[in-house]
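Undergrad: below: sequence and its predicted model.
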Amino acid sequence: MTTDDHEADKTLRGKAEAQLQASPRPAPIQTPETLLHELQVHQIELEHQNEELRRAMLDLENERTRYQQLFDFAPIGYLTLDPSGIIEEINQTCCGMLGLQRQRLTGRRLALFVTPEYRGHLSAMLKRTFEALDRRSTELMLMRPDGSAFWAQLEGHAIDQDGRPGGRCRVAVMDISVQKQAQQDIMQLNQTLEQRVEQRSAKVRELSEELERFTYDVATDLQGPLGHILSFSDMLAKHATAQDPEVQRYADHIRRSGQRMEVLTTALLAFSRASRMRMRLSPIPMDQVLKDVRRKLAPDLTDCQAVVTSDPLPVVQADSGAMQLVLRQLLDNALKFTRGQPEPRIHVFTQDLPREVVIAVRDNGVGFNMRYRDRLFSVFQRLHSERDYEGAGVGLATVRRVMLRLGGRVWAEGRMNEGATFYLALPKHPGEID
């Protein structure tokens, strides 16, 4: 007997002694007085014990009723299953989900209320639940006797009080029909949006191709009239007399404007050809590409006395002609803007990023203001005076266009009078080329 039991007995005996002393004594009987006293005390103790038992039973009944209400009217369904999937207990919420009363569900297999195509999901979940110590869940379709079905998420747990896999599985059942419908609506919306995006993209590609064809045709058609303008301006200058300097000045102005326009149309044609050139991806050793470009630029390098150095360059997945065009444009650009330096230097190096290979060209030329870096790669946009640096403002735009077609990107960094660095980033695993 525990200490608490001794204390309870003392309390009961004390109560019994007090009640016995307060009550009138019965008539003497033919038994010893002490025996009579003990019998009366034990009788009163039993009455008190019975009263406390009644109160405890009432409290237990109230607790059981409260638990049953919480169990029955929980916002989600609860049930218990044995290892074969037979329903042992089920709450009222789950009964409402399945459309049957409790007595028609207990003792039956839960699989009978699962649509045939998802019964394998239930069997697999129960098997894993009874074998493991963690919770398992699955999504399946439950069906009612009237043939209607709904999406449900089942989460099972089969742990006993000692933390070991038990012989019963407690399962929570949640109706996720609304979530599934929302997912389906989102998927349909995404599909519709993808179709619209594809249609718009196709329209943009069509307009872009039409614009490129128009640009190419216009630039080609302008070459004839420009040739005539230059020829006639030369003839006009030859026929102008020394006594007519005004005509000579007009002729010179027409010739310079025609030559400038010829440069622009030639650059526009080159940009258009770069946009339409066919590309085939293959492993390209950039060391060999740089060597070929330096050989073609040898006269310019000699004239500028520029020192070109390079680190070992990687092999990239790209088009050989496209990479030669891009690298030549960047070296041309570096030569142009280092021309006024006492010791022009150009360095080609590489960087290895997780998903990209970067080729960079650094020079010690005039640099540029980073506030205007977005204009560098736009057609006919210039950051320096045309009088100081020749060009049409198309070279870097061509670089950007080619890099986009290769699935890469291009950017630049620079500071005024401290040089510039142009970066080409190519994906290590490129997709299809447009």
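TA: Arrived safely.
Undergrad: going forward, measure contacts and count neighbours with C-alpha atoms only.
TA: Noted.
Undergrad: what about Arg280, which SS state?
TA: coil (DSSP: H, G, I helix; E, B strand; the rest coil).
Undergrad: which ones are touching it?
TA: Counting by CA atoms under 8 Å, 6 or more residues apart in numbering, Arg280 touches 318-319, 433.
Undergrad: and those, which is closest to Tyr118?
TA: The shortest approach to Tyr118 among these belongs to Ile433, at 43.1 Å (CA to CA).
Undergrad: burial measure for the closest one, as a count.
TA: 13 (other CA atoms under 10 Å).
Undergrad: now do Ala111
TA: 19.
Undergrad: would you check that it makes contact with Gly120?
TA: No. Contact status for Ala111 versus Gly120: not in contact, 9.1 Å apart, counting by CA atoms under 8 Å.
Undergrad: identify the residue spatially nearest to Ser177, adjacent ones excluded.
TA: Trp151 (4.9 Å; CA to CA, 6 or more residues apart in numbering).
Undergrad: roughly how far does Thr338 sit from Ser208?
TA: 35 Å (CA to CA, to the nearest Å).
Undergrad: against that first model, consider the following:
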Amino acid sequence: MESPATLEASLQALEAQVLRLQTALDQTQVLFQESPGAAFLLIPQGRILDVNVRGAALLGSTREVLQGRRLAQSLAPASQPTFAALLARVFEGRGRQTGEVQVLTSGGEVLDIALEASPQQSGGESPCCHLTLTDVTAFKLAHRALWDTQQAQETQLQDQALKLRQLQEEFESVMLASGREMEATLTRAESFLTLSRQHPETPSYLAHAEDGVRQTQGLLESLKQYMQMRFLRARMRSVDLGRVLREVLKDVQDQMAGRDVQVTSEALPTVYGDSQALQIILHEYLSNALKFTRTQPRIRLHVLVQETETEYRIGVEDNGVGFNMRQKDKAFELFGRLHPSAEYEGTGLGLPVVRRLCERFGGRAWGEGKVDQGATFWFAWPKTPAGK
């Protein structure tokens, strides 16, 4: 049998332990009550064991009124099954659970609530659930307003895109009709001038008019090509550039007739793109090279190929008049010229067409040269083009 002194010491130790537990419980209660969020303690039946000040304020009630009441009574009917399922998962031992519900306040207000629930033991008694509620109503309203604004903007963009397509189609129709009318007018003018030349008293200045008509016809043809490029319906497929080069060389036979022309080429790759666009590009480069080598007794053209991880670079090198690199960007401007029109015919639309075609598919176009030492015009074609 223990002595009175031993019992007294054990009793004091037990009282100290109870005091520490009570202190810890009081501190926990203080932390719970002063939690910055709305906090609840629920028993498995979903009844409120305790609620902090912010939780009671969220429901528009008091702690005393809410204790023992089912929290589901404060939820919108549509949210009650969701809440019951979430609570069941917590008490089945599935750990922390999150969800969203709608709360009905005592004032009739509907709040969108994000909740987080986790299991918690309460002093050795039945398990309880610690529930934190966060009012996300303002966030939801802002999100819905943003969504509505986005939908309105998408509708507006679709309307604008439709109007733009209609304007584009109208513009295309006007340009085609205007082109046909201009072509017919120029043909009549050319016929008149041809007949006038046969008359012995034809004024000499009509020859200048005839040159003007021919230049205008060339400009019209270039504009038609430019419009063709602008409204090109891309058909993406594998394109053998070697085959394209052979077709282009057939097209420029007239420029090569009676001249000492040698065309060589490195092995050209098969690329993914639009065959019509690639034919226009190579045709313009070869036609340009033949034009600016006409003063050379022997014309040498060479097609170069460079490959990187992302693109193929194709260049057409010539031994013609070349150009000053300070003017390299001018060649690709609309109606830009590097040489006088009196010496070299052209409208200044060919290279801009090339650049725009390349850019349309995610590529690039540029030129390199030196005066009287030839030029090389390049285009870079991506291995994964953005054709549209």
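TA: Arrived safely. This one's a predicted model, so the numbers in the text were calculated from it and none came from an experiment.
Undergrad: can you show me the strands along the second structure?
TA: For the second structure, strands defined by DSSP state E occupy the ranges 38-42, 48-51, 97-104, 110-120, 128-135, 236-240, 260-265, 270-274, 298-307, 311-317, 364-369, 375-382.
Undergrad: what's the most buried one of those strands?
TA: strand 38-42 (a mean of 25; mean count of other CA atoms under 10 Å).
Undergrad: what residues does that strand touch?
TA: Counting by CA under 8 Å, 6+ apart, residues outside strand 38-42 of the second structure touching it are 32-33, 48-56, 58, 128-134.
Undergrad: average gap between it and the first structure?
TA: Once fitted to the first structure, strand 38-42 of the second structure is off its aligned match by 2.6 Å on average (mean CA distance after the TM-score superposition for the first structure).
Undergrad: tilt between that strand and strand 128-135?
TA: Orientation check (axes from the mean of the first three to the mean of the last three CA atoms, to 10 degrees): strand 38-42 of the second structure against strand 128-135 gives 150 degrees.
Undergrad: could you check the angle strand 110-120 makes with strand 38-42 of the second structure?
TA: Using the same axes, to 10 degrees: strand 38-42 of the second structure against strand 110-120 is 50 degrees.
Undergrad: just give me the match in the first structure for Arg54 of the second structure.
TA: Counting by TM-score structural alignment, Arg54 of the second structure lines up with Thr93 in the first structure.
Undergrad: test my guess that that match contacts Ile76.
TA: Yes. Taking contacts as CA under 8 Å, Thr93 of the first structure lies within contact range of Ile76: 6.3 Å.
Undergrad: so which of the two has more stuff around it?
TA: Thr93 (20 against 16).
Undergrad: in whichever helix or strand Asp9 of the first structure is part of, what counts as buried?
TA: Using DSSP states H and E, Asp9 of the first structure sits in helix 3-22. By neighbour count with 16 or more other CA atoms under 10 Å, helix 3-22 of the first structure contains the buried residues 12-13, 16-17.
Undergrad: give me the contact list for stretch 232-240 of the first structure.
TA: By CA under 8 Å, 6+ apart, stretch 232-240 of the first structure touches 247-248, 251-252, 254-255.
Undergrad: 6 Å - rerun?
TA: The list of residues contacting stretch 232-240 of the first structure from outside it, by CA atoms under 6 Å, 6 or more residues apart in numbering, reads 248, 251, 255.
Undergrad: for it, which positions count as buried?
TA: 233-234, 236-237, 240.
Undergrad: what do you get for stretch 180-196 of the first structure?
TA: Going through stretch 180-196 of the first structure with 16+ other CA under 10 Å, nothing comes out buried.
Undergrad: and that stretch, how far from the second structure on average?
TA: Mean deviation for stretch 180-196 of the first structure: 1.2 Å (mean CA distance after the TM-score superposition for the first structure).
Undergrad: against the second structure, where does that stretch fall?
TA: So stretch 180-196 of the first structure sits over residues 140-156 in the second structure, by TM-score structural alignment.
Undergrad: starting at the chain centroid, how far to the matching stretch?
TA: 20 Å (CA atoms, centre = their mean, to the nearest Å).
Undergrad: how about stretch 318-337 of the second structure?
TA: For stretch 318-337 of the second structure - counting by CA atoms, centre = their mean - the centre lies 33 Å from the chain centre.
Undergrad: for stretch 368-378 of the first structure, same thing?
TA: The answer for stretch 368-378 of the first structure is 30 Å, by CA atoms, centre = their mean.
Undergrad: between the two ends of it, how far is it?
TA: End-to-end distance (CA to CA), stretch 368-378 of the first structure: 15 Å.
Undergrad: now do that stretch: everything it contacts.
TA: 381, 396-397, 414-416.
Undergrad: list the buried residues for that stretch?
TA: 368, 375-378.
Undergrad: and which of the residues you listed is nearest Gln324 of the first structure?
TA: Phe377 (18.0 Å).
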